[in-house]
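Participant: Predicted model and sequence below, questions to follow.
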Amino acid sequence: MQIKQSVLINRPREEVWLLFQDIPAIAGCMPGAALTRDDGDGAYAGTVSIKLGPFKAAFEGEVTHEPDPATFSGKAEGRGVDKKGGSRSRMTMTYALADKGEATDLALDADIQLSGPVAQFGRPGVVTETAKLLIQQFVANIEAKLGGDDAAPASVKELSALKLGGQVVGASVKRWLGKES
């Protein structure tokens, strides 16, 4: 499944770039993600927890990060296994940061592959809407972290698709109503 999105982060590119090089900090901004080990040379171990109604999965895996300072871009590749449920995931993601003055355009391009029980919930429309909402929360967390806001949104310990489901349905209805207007 391919997910492409471009979002504006209301912070200068150099600040955003520095945060993207602090992998423990940037992982803390991603809902449901946690780093468990730094293996050096851009390799890390971690977990991503999700809850889809009664279905829970805790993916344990590895990710590598290859930044390109010359172009303010990078690539991350990861894979994980949910040992209890038998689901597997693979992801390749590239990102690019474009200077927009006091803001930064973050362009993401991710290829996500799911297999096992979790793949049953991987309908493209739902996953795409959920990804948009997750990226919005990720960006809000980045802006709060860079702004030093003590009331910053905390990183979510477990990504709950049920909780996001209402937001996904709401976004779909708003989009549909927008087309009708």
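Facilitator: Great, that's in hand.
Participant: CA atoms for contacts and neighbours, from now on please.
Facilitator: Will do.
Participant: my read: residue 79 touches residue 89, true?
Facilitator: Yes. If you go by CA atoms under 8 Å, residue 79 and residue 89 touch, sitting 5.5 Å apart.
Participant: give the contact list for residue 110.
Facilitator: The neighbours of residue 110, taking CA atoms under 8 Å, 6 or more residues apart in numbering as the test, are 2-4, 91-94.
Participant: wait, I meant residue 112
Facilitator: Neighbours of residue 112 in contact, by CA under 8 Å, 6+ apart: 1-3, 89-92.
Participant: Just among those, which is most surrounded?
Facilitator: residue 89 (19 neighbours; other CA atoms under 10 Å).
Participant: Ignoring the adjacent residues along the chain, who's closest to residue 157?
Facilitator: residue 32 (4.9 Å; CA to CA, 6 or more residues apart in numbering).
Participant: The one you found touches residue 159, doesn't it?
Facilitator: Yes. Between residue 32 and residue 159 a contact is recorded at 4.6 Å, counting by CA under 8 Å.
Participant: Common neighbours of the two, please.
Facilitator: 48-50.
Participant: Can I get the residues you listed in TSV including neighbour count, distance to residue 37 and secondary structure?
Facilitator: Below are the shared contacts of residue 32 and residue 159 laid out as TSV (neighbours: other CA atoms under 10 Å; distance: CA to CA, whole Å; DSSP: H, G, I helix; E, B strand; the rest coil):
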residue	neighbour count	distance to residue 37	secondary structure
48	21	13	strand
49	19	16	strand
50	21	20	strand
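Participant: next up, a second structure to put side by side with the first:
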Amino acid sequence: MRLGHEQVLDAPLDAVWTHFMDLHRIGRCFPGAKVTQVHGDDFVGEIRAKLGPLSLYFDGTGSMTERDADAGRARLAATGQERHGLGKATIDITLKLHPLGDGNRTRAQLATDLVFLGFPMDFGTGLVQRASDPLIDRFLTCMSVPGRGHDEAMEADDDGLDLVRSATDLLGSFRRERRERKRR
């Protein structure tokens, strides 16, 4: 499935680019993820996702396959295997950064190709897109702030990517939209 996200970040392009080139920081900023080893453009990591009382662990490897600072474009590819099951996932993320206005803000665009095999949930692309929006917003915001990229807001995610919480957030957004439509 193909997902797209876009967000304006309150940071200059050079700072955001530097943060995205730090593979450890990417792991610290993404909810439930951890990069455990980096060798040049290659990395080893894990993602923990919670599905109610169940925890799913994926171990994987990946690589920064493209870095073009002049074009503000980077590409990351990774594959993962569920530790205690048959699930597999592959992901290919393309990042495009564009400076805005006076150069103190940056538009970040992420295009994600995601494939799950044997994963315990089968969601439609539209549902996955909407459920991933708040996660990617938090990730991109973390990637734009100075420092190590693991502030108090991110510490809540140390327990893993909570899929039930994400689904609950998604259902809440559906209810808000329905109420707003009724008001019109």
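Facilitator: Nice, I can see it. Predicted, not measured: the structure shown is a model, and the values here were computed from it.
Participant: which residues touch the equivalent of residue 27 of structure 2 over in structure 1?
Facilitator: Mapped onto structure 1 by TM-score structural alignment, residue 27 of structure 2 lines up with residue 27. Residues near residue 27 of structure 1 by CA under 8 Å, 6+ apart: 33-35.
Participant: now residue 161 of structure 1
Facilitator: 50-53, 130.
Participant: by contact count, what packs against the longest helix belonging to structure 1?
Facilitator: Longest helix in structure 1, counting residues (DSSP state H): helix 124-147. The contact analysis (3 or more CA pairs under 8 Å, 6 or more residues apart in numbering; DSSP states H and E) places helix 124-147 of structure 1 against strand 2-9, helix 13-21, helix 23-29, helix 161-180.
Participant: could I get these as a markdown table with distance to residue 138 of structure 1?
Facilitator: A markdown table is the format used below for those (distance: least, CA to CA, whole Å):
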| stretch | distance to residue 138 of structure 1 |
| --- | --- |
| strand 2-9 | 10 |
| helix 13-21 | 12 |
| helix 23-29 | 6 |
| helix 161-180 | 14 |
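Participant: what's the closest of those to residue 101 of structure 1?
Facilitator: Closest approach to residue 101 of structure 1 among those is made by helix 13-21 (8.0 Å; CA to CA).
Participant: mean shift of that closest one relative to structure 2?
Facilitator: Taken over the aligned residues, the distance from helix 13-21 of structure 1 to structure 2 averages 0.8 Å (mean CA distance after the TM-score superposition for structure 1).
Participant: Provide a list of residues in contact with the most centrally placed residue in structure 2.
Facilitator: Compute the mean C-alpha point of structure 2, and by CA atoms, centre = their mean the closest residue is residue 136, 4.6 Å away. Residue 136 of structure 2 makes contact with 5, 30, according to CA under 8 Å, 6+ apart.
Participant: Now with 10 Å, please.
Facilitator: 4-7, 29-31, 110, 129, 142 (CA atoms under 10 Å, 6 or more residues apart in numbering).
Participant: Now, of the residues you listed, which are buried?
Facilitator: Among these, those buried by neighbour count (16 or more other CA atoms under 10 Å) are 5-6, 29-31, 110, 129, 142.
Participant: Name the helix or strand for the residue nearest to residue 62 of structure 1 when sequence neighbours are not counted, please.
Facilitator: What sits nearest to residue 62 of structure 1 in space, not counting adjacent residues and going by CA to CA, 6+ apart, is residue 45, at 4.4 Å. Here residue 45 of structure 1 sits within strand 43-52, counting by DSSP states H and E.
Participant: likewise residue 150 of structure 1?
Facilitator: Counting by DSSP H and E, residue 150 of structure 1 is part of no helix or strand.
Participant: Quick check, it in contact with residue 144.
Facilitator: Yes. At 8.1 Å, residue 150 of structure 1 counts as touching residue 144 under the criterion of CA atoms under 10 Å.
Participant: quick one: which of the two has more around it?
Facilitator: A count of neighbours by other CA under 10 Å puts residue 144 above the other of residue 150 of structure 1 and residue 144, at 19 against 9.
Participant: Buried among the contacts of residue 27 of structure 1? Need that as a selection in ChimeraX.
Facilitator: Of those, the buried ones can be selected in ChimeraX as follows, counting by 16+ other CA under 10 Å:
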select :33,34,35
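Participant: Rebuild the contacts of residue 27 of structure 1 as TSV, extending it with distance to residue 17 of structure 1 and secondary structure.
Facilitator: Converted to TSV, these look like this (distance: CA to CA, whole Å; DSSP: H, G, I helix; E, B strand; the rest coil):
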residue	distance to residue 17 of structure 1	secondary structure
33	20	strand
34	20	strand
35	19	strand
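Participant: returning to what we had before: can you pull the contacts of the residue mapped onto the residue nearest to residue 62 of structure 1 from structure 2?
Facilitator: Mapped onto structure 2 by TM-score structural alignment, residue 45 of structure 1 lines up with residue 44. Residues in contact with residue 44 of structure 2 (CA under 10 Å, 6+ apart) are 23-24, 34-38, 59-63, 78-80.
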